[in-house]
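[1] I would like to see how this sequence folds:
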Amino acid sequence: MKALQRVLIMAEMHGRDLTRRHVALGLLVALPLSFYLASSRDNTQALSAGGIGMAFAVSGATLFSVLSSQNVDQRLILGGYRPVDLLIGRLLFLGPLGLVIAAGFSVLMSVISHPARPWVLVLGVALVALQSVPFGLAVGSALSRELEGTLVLIGVVGMQLAVGPDAAIAKFLPFYGPRRLIEGASQQQAAILGPVVQTVLYGLALLVVARLFMNRRIAVQRHPFIDPTGDPQDTNASPARADGSN
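    Purely as a prediction, here's the structure:
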């Protein structure tokens, strides 16, 4: 019960933090929307640009959420929270947020582009949103500054949009599965299960990466207690700061 309470507190905390960044969130959403509108003459290209470009909005929001709470995370760990509580709390808020953004994009693109199978488009865009959360968590946990993290997001999402689906490198990028679904929405027949399974496995791998980097950054290290007489006592350890400094 206490673990659930900690997770809910984390979700609420990140929700309040992101709602204060409404201008930044609006710009993050406007960028992929502009990609889509600029490519709307070619339906397949437009759907890919809008659907995959949306990854920048959701992963960007995730990145800002992670980096803006680094100091708070350290205090929470010292207060008894576990790294997995922080991770699940972020997923609990950012996942639904991504799905809300995905729903808006899906409706807009379905109305304008009229894909042959709208439900496949909805599935693909929803998977982009869900994949963007662990992607942003992994980048935010690995890097400590917003500039470097943002450049990584731009590079990965931009490469996903630039390379063709048949390119060798495309298969190793995080949004290859959702892209196959989005492009398949314009066709009467296209693979469904394969891209979904690939996306799920890639997302789980990104969560593992995020967890490992998070553990390295905020795990509490313990040092021997120094007795007033000057003798170190290994049995009574006092917590250091969560970043490992004395």
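[2] going forward, measure contacts between C-alpha atoms and count neighbours the same way
    Noted.
[3] which helices and strands does the strand or helix carrying residue 5 pack with?
    Here residue 5 sits within helix 2-19, counting by DSSP states H and E. For helix 2-19, the packing partners by 3 or more Cα pairs under 8 Å, 6 or more residues apart in numbering; DSSP states H and E come out as helix 43-67, helix 83-113.
[4] chain center to that helix: distance?
    Helix 2-19 has its C-alpha centroid displaced from the chain centroid by 16 Å (Cα atoms, centre = their mean, to the nearest Å).
[5] For that helix, give me every contacting residue.
    By Cα atoms under 8 Å, 6 or more residues apart in numbering, the residues outside helix 2-19 that reach it are 25, 61, 65, 81, 85, 86, 88, 89, 90, 91, 92, 93.
[6] what about residue 141, neighbour count?
    When neighbours are defined as other Cα atoms under 10 Å, residue 141 has 25 of them.
[7] how would you label residue 80: helix, strand or coil?
    coil (DSSP: H, G, I helix; E, B strand; the rest coil).
[8] Compute the distance between it and residue 128, please.
    As judged by Cα to Cα, to the nearest Å, residue 80 and residue 128 stand 33 Å apart.
[9] who's more crowded, these two?
    Remark: of residue 80 and residue 128, residue 128 carries more neighbours, 31 against 9, as counted by other Cα under 10 Å.
[10] one more to line up against the first:
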Amino acid sequence: MRKLGVVADMTLREMLRRRGVLILLLALPLAFYVVRRNGYTGESIRALFLGLSWAISTAALFSASAGRAVEPRLRLSGYRSHHLYLGRLAALLVLGTGIAVPLLALVALDPAQDKVRTGGVALAMLLCVTVAAPFGLLVAALVPRELEGTLVLLVVVGMQMVVDPAGAGAKVMPFWSSREIGTYAVDHTGSGYLDRGLVHGVAFTLALALLVAVLSSYRLRTRSHMRFASGR
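    Prediction:
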């Protein structure tokens, strides 16, 4: 646990030093919310969920890319592969929660959202964070270059915005849970929306985290950290 905490602390400190990035991470979902706020109460909250998901996914992508430079040294110092990816994931969950809290307070204090179920909004934001963090790490594992990875995230979020949430294809999108719980919170529908969103979000979180664990373990175990010169 100590090594896992060291990696999490190191990752979090690295991200917190980039204050401009933190401002942009908060500004992105805020912009989504403000643009859709006037006359689109429900859409503004759903846009906020997607903006938050995109921000945390992007943070995870760049965090994983930046961490590759120090991973060989950490492995030589006795850190196991699970220390590295679980520590980074824990730091991203802390960062995501820190970004989500002021956004939740904004929704709770906004007079235009006085009829919204705040508890449902909080749960949807939590699932946005828990899904987005491993999803960004997974994209980083599959697409090593940051530009291509960012474009993949853009495509996924764009599809999430335009796909019919009632269609069968929407259920395979990573952030469908926020749409379901958002409908429950905004439109005061039955608990079925809440249950489906919760099951989908938890299932995707576990599945994405497992994929990240498998890919990260394989990459770190097969990477050559030391090379011995052969004698002549």
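[11] between the helix holding residue 5 of the first structure and helix 43-67, how big is the angle?
    Counting by axes from the mean of the first three to the mean of the last three Cα atoms, to 10 degrees, helix 2-19 of the first structure lies at 110 degrees to helix 43-67.
[12] Show me which residues of helix 2-19 of the first structure are buried.
    Of all the residues in helix 2-19 of the first structure, those buried under the rule 16 or more other Cα atoms under 10 Å are 6, 7, 8, 9, 10, 11, 13, 14, 15, 18.
[13] State whether residue 91 of the first structure and residue 135 are indeed in contact, as I suppose.
    No. Residue 91 of the first structure is beyond contact range of residue 135, at 11.4 Å (criterion: Cα atoms under 8 Å).
[14] which of these two has more neighbours?
    Legend: neighbour count by other Cα under 10 Å for residue 91 of the first structure and residue 135, higher for residue 135 (29 against 20).
[15] these two touch, right, the more buried one and residue 206?
    Yes. With contact defined as Cα under 8 Å, residue 135 of the first structure reaches residue 206; the gap is 6.0 Å.
[16] Go ahead and flag the most central residue of the second structure.
    residue 132 (2.0 Å; Cα atoms, centre = their mean).
[17] for that one, helix, strand, or coil?
    Per three-state DSSP, residue 132 of the second structure ends up helix.
[18] ok, now residue 191 of the first structure?
    From three-state DSSP, the assignment for residue 191 of the first structure is coil.
[19] contacting residues around it?
    180, 181, 184.
[20] Switch those residues over to JSON lines; also include secondary structure.
    What follows is these, written out as JSON lines (three-state DSSP):
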{"residue": "180", "secondary structure": "helix"}
{"residue": "181", "secondary structure": "helix"}
{"residue": "184", "secondary structure": "helix"}
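[21] any idea which of the residues you listed has the most stuff around it?
    If you rank those by neighbour count (other Cα under 10 Å), residue 181 sits at the top with 28 neighbours.
[22] Compute the distance between the nearest residue to that residue once chain neighbours are set aside and residue 54 of the first structure, please.
    Excluding the flanking residues, the one nearest residue 181 of the first structure by Cα to Cα, 6 or more residues apart in numbering is residue 124, at 5.0 Å. To residue 54 of the first structure, residue 124 of the first structure is 11 Å away according to Cα to Cα.
[23] Also residue 227 of the first structure?
    In terms of Cα to Cα, residue 227 of the first structure sits 56 Å off from residue 54 of the first structure.
[24] Residue 12 of the first structure now?
    Relative to residue 54 of the first structure, and taking Cα to Cα, residue 12 of the first structure is found at 24 Å.
[25] same deal with residue 92 of the first structure?
    From residue 92 of the first structure to residue 54 of the first structure the distance is 19 Å (Cα to Cα).
[26] likewise residue 26 of the first structure?
    For residue 26 of the first structure, the distance to residue 54 of the first structure - Cα to Cα - is 12 Å.
[27] what does residue 199 of the first structure give?
    Residue 199 of the first structure sits 16 Å away from residue 54 of the first structure, going by Cα to Cα.
[28] Nearest residue to residue 87 of the second structure in space, ignoring adjacent ones along the chain?
    residue 8 (4.2 Å).
[29] Just give me the match in the first structure for the one you found.
    By TM-score structural alignment, residue 8 of the second structure lines up with residue 11 in the first structure.
[30] ok, longest strand in the first structure?
    In the first structure, with assignment by DSSP state E, the single longest strand is strand 232-239.
[31] What is that one packed up against?
    Applying 3+ Cα pairs under 8 Å, 6+ apart, one finds that strand 232-239 of the first structure contacts strand 222-226.
[32] Can you get me a residue count around the spatially closest residue to residue 169 of the second structure that is not a sequence neighbour?
    Leaving aside its sequence neighbours, residue 169 of the second structure sits nearest to residue 163 (Cα to Cα, 6+ apart; 7.8 Å). Neighbour count of residue 163 of the second structure, defined by other Cα under 10 Å: 14.
[33] Repeat that for residue 214 of the first structure.
    22.
[34] Next: residue 81 of the first structure.
    18.
[35] got it, and residue 201 of the first structure?
    Residue 201 of the first structure: 11 neighbours (other Cα under 10 Å).
[36] What lines up with it in the second structure?
    Aligned counterpart of residue 201 of the first structure in the second structure: residue 203 (TM-score structural alignment).
[37] Could you report the separation of its match from residue 54 of the second structure?
    19 Å.
[38] Give me the contacts around the helix or strand containing residue 151 of the first structure.
    Assigned by DSSP H and E, residue 151 of the first structure falls within helix 146-162. By Cα under 8 Å, 6+ apart, the surrounding residues in contact with helix 146-162 of the first structure are 48-49, 52-53, 55-56, 59-60, 63-64, 67, 136, 139-140, 143, 170, 173, 175-176.
[39] All good on my end, thank you.
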